[in-house]
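**Student:** I would like the atomic coordinates for the input below:
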Amino acid sequence: MPIKRREFLTTFGLATLATQIPALTAQGKPSSNTILKPLRLQMGDTVGLIAPAGIVDAKDIEAAKKSFLQLGLKVKQGKHILDRYGYLAGRDADRADDVNSMFSDRSIKAIIPMRGGWGCNRILPLLNYSLIRSHPKILIGYSDITTLLLAINARSRLITFHGPVATSTWNEFTVDYFKRILFNGEAVTMQNSNGGEVRVGIIAPGKARGKLIGGNLSVLTAMVGSPYLPSWNKSILFVEEIGEDVYRVDRMLTQLKTAGILHQIAGFIFGQCTNCSLGDEPSFTLIQVLQDHILPLGIPAWYGSMIGHIKDKFTLPIGVEVEIDANMGTIQMLEAAVSVEK
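**Tutor:** Model prediction:
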């Protein structure tokens, strides 16, 4: 009886090595389980602007064009970018079509949503994940764009990026991380600026390694139970929020815990909770809530990282291996997030 391949590898002590080699198809291409890195940006490249969520004004598009021109980039608008359908930037099918079309358009090197709001969750079943995987390119954004970042990472196995949208403040801090990670292909260490007003606070000390996953907390929790989330096993989870009372943050973290997510992660980062309040009733502080949920996990964790609805923000690669240091409040990329090959 012929020896099976796995038995052969085990017999010769090579099973562990085999798991470290990226799986290939018969044609020598990466298998569907291999994580893909998009091609890096270069001066003169064209970025595609879309509105997959909330309504966009023409003046915002013009302002965004100026920002990208200063970065040495050209701009191409999505066909439905100025559509309106209630509080959404067009009907679900049309907004999904703009996403699919931008990925299939070979002239586009990166896709940058104009803004968040609400609506991306509605178009997830309409996205062509096979097409997206066959045309890997940079997708970056935050807030409601969290939905697209996580779903495409999970279903298309593509590195995506939590960072500025087109209407963000493209200041020196934000642009620096954007360029170093997406243009230069650097494996950077992210740390709050020494001269900034934002300070980090340790929840639990220590270092941890894992795949970086996360985004807006309310958007992420709205996806729990769907088939559009990545694996949480030994991951580093980061979240941020805006305009929520502390009890709601408590409720959402409780949902992640009861869903079995928090018990799988290796490290935790809470970014900014912009305009979050204690509410009118007697309340815990945000720090107390974070300690209640995270300390029992026994993992490195901190709060105050420059992630979220703030002017100065990191560009965070979703799906890349990182090492975090809760004592220093740092996120160290262990590999580049983009490919430099043509």
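**Student:** switch to C-alpha atoms for all contacts and neighbour counts from now on
**Tutor:** Fine.
**Student:** What is the three-state secondary structure of residue 215?
**Tutor:** Here residue 215 is recorded as strand under DSSP: H, G, I helix; E, B strand; the rest coil.
**Student:** The protein: strands as residue ranges?
**Tutor:** 46-50, 74-77, 108-113, 138-141, 160-162, 189-191, 201-204, 207-216, 236-242, 267-274, 301-303, 316-318, 321-325, 330-333 (DSSP state E).
**Student:** Which stretch among those strands approaches residue 153 most closely?
**Tutor:** strand 160-162 (6.3 Å; C-alpha to C-alpha).
**Student:** To residue 121, which of the strands of the chain lies closest?
**Tutor:** So among the strands of the chain, strand 207-216 is nearest, using C-alpha to C-alpha, at 12.8 Å.
**Student:** tilt between that closest one and strand 236-242?
**Tutor:** Orientation check (axes from the mean of the first three to the mean of the last three C-alpha atoms, to 10 degrees): strand 207-216 against strand 236-242 gives 40 degrees.
**Student:** and this one, so I can compare the two:
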Amino acid sequence: MTGDRPGGAAGSTPPPRLRPGAVVGVAATSAWAAGRFPERTRRAVDALERELGCTVRLAPEGRYAGSIAGTGRERARALIELFADPEVEAVFTTIGGNNSNDLLEHLDPLADLPPKILVGYSDNTALLLGYQALTGATVFYGPALLPQFGEWPRPFAETTGPLRDTLMTGAGGAWPLPGWWTEPGGDWAGADREARPRHTGGPYVLRPGRGEGVLFGGNVPTLGVLAGTRWLRPPDGPTVLCLEGTADGASVPAFQRSLTQLRQLGIAERATAVLVGRTPGSAHDPERDAAFHRILLDAFPGDVALVTDLPFGHTDPILTVPLGARASVVAEAGRAPVVRVLDAPVR
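**Tutor:** Coordinates of the predicted model:
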């Protein structure tokens, strides 16, 4: 069935754009990784400076309980210092993990500081949405330092180009959708100098339709972590829902559980379109894909457009998605979908 869902009210407030030559802060908000992979960190810092024409300021990274980059209070303090520094115009994360929600109860000072660009994905869904709840600012579901900028021999142009367009020129417009992808990961502890195999393929229109609303979402298990807290404040009106997961979080039973929770929270019912990021390993298992498609079709009404295998989240290359900006979706069977950002993501 082809649906046509109406659009809604304006979304969040765009932060100031990133200027050439500015300082970009990078904080370890969850997992301990920069100290664990020093060669990749050096390569990633060099690449981030080169690609954005900026100076990187890497916040001190602690270590707590083996694999966490310091206590929640310590990680929050490092993040607040970057936001309080007038030279820093954007803040990136080093990587995801499992514990960015530890920071949230310590981040109230950010509400009194000027809004800045904040970029991350995966577990940093909690940080992004928490910061948005505190400030009302647009946040950016996009590349992290080590996974994307540490890519050998250099970051993918299909990742860095849209990032620059979004953060530096304030370009909205249609998402560029590359016709290839590669699995995330690699042996960072080894030589870490191998190009990953590329696979042909693009987004898949699972259910045709049209929709308009405020971009909202992120990593589905992490959205569940925020349920019932003051840091989960979804749009009041129509929503273009963006969902993705790791291999474990995107297994059919786990994703079904997350979809049920989104419905019970009242978030799923606001969706005019649902965009699902490509999940690791999914393209190699047709039986899993069929089951995954079934739960998506059953989870949303027949007039909600559904598009899967989009380039955001745990895949490469990845887009930079301005959560809080309005977007429109046109999904037609047998044709590439068109996702168009209607608001300027930065000012």
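**Student:** Kindly check the end-to-end length of stretch 276-294 of the second structure for me.
**Tutor:** By C-alpha to C-alpha, to the nearest Å, the extent of stretch 276-294 of the second structure from end to end equals 14 Å.
**Student:** what does that stretch rub up against?
**Tutor:** 183-184, 206, 242-247, 250, 252, 306-315 (C-alpha atoms under 8 Å, 6 or more residues apart in numbering).
**Student:** Let's see that with 7 Å instead.
**Tutor:** 183, 242-247, 250, 252, 307-315 (C-alpha atoms under 7 Å, 6 or more residues apart in numbering).
**Student:** can I get the strands of the first structure in TSV with distance to residue 173 of the first structure and mean neighbour count?
**Tutor:** What follows is the strands of the first structure, written out as TSV (distance: least, C-alpha to C-alpha, whole Å; neighbours: other C-alpha atoms under 10 Å):
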stretch	distance to residue 173 of the first structure	mean neighbour count
strand 46-50	21	24
strand 74-77	22	18
strand 108-113	18	23
strand 138-141	16	26
strand 160-162	15	29
strand 189-191	11	16
strand 201-204	21	20
strand 207-216	19	24
strand 236-242	18	24
strand 267-274	16	24
strand 301-303	19	29
strand 316-318	14	27
strand 321-325	20	21
strand 330-333	16	21
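**Student:** For these, could you give me CSV that also reports distance to residue 102 of the first structure?
**Tutor:** Formatted as CSV, the strands of the first structure follow (distance: least, C-alpha to C-alpha, whole Å):
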stretch, distance to residue 102 of the first structure
strand 46-50, 6
strand 74-77, 9
strand 108-113, 7
strand 138-141, 10
strand 160-162, 15
strand 189-191, 29
strand 201-204, 40
strand 207-216, 22
strand 236-242, 27
strand 267-274, 30
strand 301-303, 35
strand 316-318, 20
strand 321-325, 27
strand 330-333, 28
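**Student:** Can you report how many residues lie near residue 146 of the second structure?
**Tutor:** Residues near residue 146 of the second structure, counting by other C-alpha atoms under 10 Å, number 23.
**Student:** So it is in contact with residue 39, correct?
**Tutor:** No - the criterion here is C-alpha atoms under 7 Å, and residue 146 of the second structure misses it with residue 39 at 10.2 Å.
**Student:** quick one: what's aligned to residue 15 of the second structure in the first structure?
**Tutor:** By TM-score structural alignment, residue 15 of the second structure lines up with residue 38 in the first structure.
**Student:** Same check on residue 229 of the second structure?
**Tutor:** Under TM-score structural alignment, residue 229 of the second structure pairs with residue 226 in the first structure.
**Student:** how many neighbours does its match have?
**Tutor:** Residue 226 of the first structure has 8 nearby residues by other C-alpha under 10 Å.
**Student:** Same question for residue 329 of the first structure.
**Tutor:** Residue 329 of the first structure has 24 nearby residues by other C-alpha under 10 Å.
**Student:** Report whether the expected contact of residue 177 of the first structure with residue 316 is present.
**Tutor:** No - using C-alpha under 7 Å as the test, residue 177 of the first structure is too far from residue 316 to be in contact (9.0 Å).
**Student:** can you pull the contacts of residue 153 of the first structure?
**Tutor:** 159-160, 230, 319.
**Student:** Which one of the strands of the first structure lies nearest to residue 182 of the first structure?
**Tutor:** Nearest to residue 182 of the first structure among these is strand 138-141 (8.1 Å), distances taken as C-alpha to C-alpha.
**Student:** how about that closest one, which residues of the second structure does it hit?
**Tutor:** Going by TM-score structural alignment: strand 138-141 of the first structure matches residues 117-120.
**Student:** what's the mean deviation for that stretch versus the first structure?
**Tutor:** By mean C-alpha distance after the TM-score superposition for the first structure, the fitted stretch 117-120 of the second structure averages 0.5 Å away from its aligned residues in the first structure.
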